[in-house]
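Trainee: sequence plus the predicted model coming up.
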Amino acid sequence: MISNSDLLYLLMSRKPWHSLPQPFYNDPDVYQADLRNIWQRDWIFAAPSAELPKTGSYITLEIGEASVIIVRGADRIIRAFHNSCRHRGSRICAAHKGTAPKLVCPYHQWTYDLDGKLLWAREMGDDFDPSAHGLGLVHCREISGMVYICLAEDAPDTSALETQAARYLGPHDVANLKVAHQSSIIEQANWKLVLENNRECYHCSGSHPSLCVTFPDDPNLVGADDSTTSNMGRAHVDRCEAAGLPSKYVIDPSERWRFVRIPFLGQGVSYTLDGKAAVSKRIGSVPFDNAGSCLFFHYPNTWNHFLSDHVLTFRVLPIGPQQTQVTTTWLVHKDAEEGRDYDLKRLTEVWINTNDEDRRIVEENQRGINSPAYLPGPYSKAQEGGVNQFVDWYCRTMHTALMGPARIAAE
């Protein structure tokens, strides 16, 4: 097993504005360190709350060896629990999603309420205390219609994120949308390569013909820097702000999350092949069709697009050192009807194409990195500021976790 000192040495060996050393992309021990120090400590985007529309709606997630149930209770609150029976540890829910009035372990039928309380356990004796055997709680927050979980004993504070999410995502009324479609693909690449690819559009014009019909590949709009450095971005932000739609670039001091609203190209108002709206019913209180897209990322596992006619959420989950699951969810007005207010193929085709194109890109990237000839290469300061920002965040986060706050303070 790779030691913390070895990991620190690898982190310190990375040159500024360069990609990471090879082990960060393919080494099983580094992957386990990622799980311990990031995925089991930080808030992880789990699902839009619209994916859990009614009492008993649940999904399950796997983060490393940790299996988690996320369920909506009778009180409408969404909670998360370890997917492990308090009897002999069997997994309670094997399905990825479903609806159930109670959570019942299939092994010996121990039965839990949707709030995690143990309701029934057969023949356990008079001295058995059901109240001491409820499901193990996992930190869970619903933030402006997006559900996050945290596996850590003490979860990081979310107050600043909640404040900004209410401003930027509130007009899209995410909690009152519905799921029109969801796709999940497996990419044969390390999770960091998936995030790196998302954080730049250097590759877009040559790889994403459908996306580039309306999505601008200007790095001043979609990179790490303030979009108002672009004339088009500044005019769009000013117009939206004047209409009461928060749009200015804002980023967490730790650079874990960011919000910014960018325009579409030309007269485009949505991600469609003709640039026209994909859904006829505008969502929330967005004041006009050409509001562009509010881009929201939250490391380590999500980027999202909030439009006037629909919302796209993207969830990244690591499966192995060189395997990652990417789940995309299309959300529309809760009263929108397929076939009347939107055509499903038209709504989804741009990002289904784009996701498959990105899958091929990152898989080829992984294959090239696995070569013994791989050496970390330099980033373009004009085009890959977002990639560098993500990799810098990753290195700082890992360094802090490996060193510990006391040693960091002493340096």
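Mentor: Here it is on my side, so go on.
Trainee: please count neighbours and contacts with C-alpha atoms only from this point.
Mentor: Will do.
Trainee: give the contact list for the residue lying closest to residue 338 once chain neighbours are set aside.
Mentor: Computed as Cα to Cα, 6 or more residues apart in numbering, the closest residue to residue 338 that is not its neighbour in sequence is residue 344, at 6.7 Å. By Cα atoms under 8 Å, 6 or more residues apart in numbering, the contact list for residue 344 reads 180, 181, 338.
Trainee: take a look at this one as well, against the first:
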Amino acid sequence: MNQQHDLLNVRHASLEEAKTAMTHLLEKRASNYSLDAPLYNDPHMFRIDMEEVFQKEWLFVGMTSEIPKKGDYFTVEIGQNPVLIVRDAEGKVNAFHNTCRHRGSVICTEHRGKVANLVCPYHQWTYDLKGNLLFAGTEMNKNFDMKQHGLKSAFCKTGGGFIFVCLGKTAPDDGFDDFLATLDEYMEPYDVENTKLAVESTMYERANWKLVLENNRECYHCAGSHPELLNTLLEWDDTEDPRAPQDFLDHYHAQAAQWDAEGIPHKHKSFGEVQRNRIVRMPLKKGTKVMTIDGSSACSLPLGRIKNRELGSMRILHLPNSWNHMQSDHFIVFRVLPISAQESIVTSKWFVHKDAVEGIDYDTDTLRKVWDATNEQDKVLGERNQLGINSIGYQPGPYSETYEFGVINFLDWYSSTVQKNLKAK
């Protein structure tokens, strides 16, 4: 017992030392340079990332149309925290820790499904869709209080069909409700509740989650790495990109006039510190409709009330773990979740109109082809990046303040968030 106690003390001391070291690294960092290597590869600092970011901040987990009816659910792993997302009888989306209040077993073991009640497979403790304990057997003593043993809930909010959860004891604001309200407004044309999940992919990447996000936050690498994506994508980050030439601005204004005529929201909106949450509609290349290999339609049924097939791509960013592309006949959501200091999972999901028939109105190969290629290319880039950072020859390098300003914004947000949460203890 004393040896175990001593081991716990050593682990606690190591974590506290790591917090001190991490604070020092973040305080002294130059905002236009990459991070010091331990922030990308040290297991102790990764644990701090999980505790101070992924267990305290709002995280994107999925879309409401994945669980359209009572009892529909999906599960997600946030580090060592299995989480259950389920729709109750009143239509509300709830989030629970997917762990039984009896002895902690995981309750829902499938990735997605449908249930009348939530039944733990270990000893059959049963909960309703609001997390209330309904049955614990006759073996519990007469003083056992069912009301005190409901499922542990997590904070859960929705906006524009997006589902966000927070595992913290309290949930941060930071303009988040304003972001959700704008999501409702900007996603209204798509009628998300009348969409369906067409296909999803899960990619394992041997790279720190921050490297995955950094790679996404710039298109400096696109010309040399993403030929399929650049068939339709204009590399400018948004309508306020300082690199954007006049011909792009002219193209945007011409497209925006058509969007205005159809009542499609498009103006840049950002929320929270250093644009943590951002929405902007960007045109695609002239003559292209959606992000397919040749730019032609991916589904014969447009989404919601959309009529103009050249709707561009509405890009939605949510730090720390999601970016998304909303188009006229389908949309794609991306979710990043860390596994370890040098491992991440990237999940991509493609949605189409709920009445679209696979093989007639769309085929999944056409939907997936561009982003399957792009994700694989980004995986290679991220893993090479991680290998280089692990070298004793690595030292932080400078970001371009024009081509990589999105990366700078991300790391500014990350640094300030971690320091703020560490100081709040």
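Mentor: Arrived safely. Predicted, not measured: the structure shown is a model, and the values here were computed from it.
Trainee: what's the TM-score here?
Mentor: TM-score of the superposed chains, computed with TM-score structural alignment, normalised by the length of the first structure, equals 0.94; 405 aligned residues with a Cα RMSD of 1.9 Å.
Trainee: so what corresponds to residue 371 of the first structure in the second structure?
Mentor: Per TM-score structural alignment, the equivalent position to residue 371 of the first structure in the second structure is residue 391.
Trainee: what's the spacing between the most far-flung residue of the first structure relative to its centre and residue 269 of the first structure?
Mentor: The outermost residue of the first structure, judged by C-alpha distance from the chain's mean C-alpha position using Cα atoms, centre = their mean, is residue 126 at 46.1 Å. Distance of residue 126 of the first structure to residue 269 of the first structure, computed by Cα to Cα, to the nearest Å: 65 Å.
Trainee: sorry, back to before: and the equivalent of the residue nearest to residue 338 of the first structure over in the second structure, how far from residue 168 of the second structure?
Mentor: The equivalent of residue 344 of the first structure in the second structure is residue 364 (alignment by TM-score structural alignment). Here the criterion is Cα to Cα. By it, residue 364 of the second structure lies 37 Å from residue 168 of the second structure.
Trainee: repeat that for residue 302 of the second structure.
Mentor: Computed as Cα to Cα, the residue 302 of the second structure to residue 168 of the second structure distance reads 38 Å.
Trainee: compare these two (neighbour count), which wins?
Mentor: Set side by side, residue 302 of the second structure and residue 168 show more neighbours around residue 302, with 20 against 17, by other Cα atoms under 10 Å.
Trainee: the more buried one maps to what in the first structure?
Mentor: Residue 302 of the second structure is assigned residue 282 in the first structure as its aligned equivalent, the criterion being TM-score structural alignment.
Trainee: then residue 54 of the second structure?
Mentor: Aligned partner of residue 54 of the second structure by TM-score structural alignment: residue 39.
Trainee: counterpart of residue 127 of the second structure in the first structure?
Mentor: When the structures are aligned by TM-score structural alignment, the residue of the first structure matched to residue 127 of the second structure is residue 112.
Trainee: correction: residue 283 of the second structure
Mentor: Aligned by TM-score structural alignment, residue 283 of the second structure pairs with residue 263 of the first structure.
Trainee: so its match touches residue 234, yeah?
Mentor: No. Between residue 263 of the first structure and residue 234 no contact is recorded; they are 9.6 Å apart, counting by Cα atoms under 8 Å.
Trainee: and these two? Which one has more around it.
Mentor: For residue 263 of the first structure against residue 234, the residue with the higher neighbour count under other Cα under 10 Å is residue 263, and the figures read 26 against 18.
Trainee: helices of the second structure, start to end?
Mentor: Secondary structure of the second structure (DSSP state H): helices at 2-28, 38-41, 43-49, 176-187, 209-216, 222-225, 246-262, 364-389, 405-423.
Trainee: which stretch among those helices comes nearest residue 88 of the second structure?
Mentor: Across those, the minimum distance to residue 88 of the second structure, taken as Cα to Cα, is reached by helix 176-187, at 21.0 Å.
Trainee: need the counterpart of residue 422 of the second structure in the first structure.
Mentor: Residue correspondence, TM-score structural alignment: residue 422 of the second structure in this structure matches residue 402 in the first structure.
Trainee: which ones are touching the residue nearest to residue 82 of the second structure when sequence neighbours are not counted?
Mentor: Take residue 82 of the second structure and drop its neighbours on the chain: the residue closest to it by Cα to Cα, 6+ apart is residue 98, 5.3 Å away. Neighbouring residues of residue 98 of the second structure by Cα under 8 Å, 6+ apart: 75, 81, 82, 83, 84, 106, 107, 108, 151.
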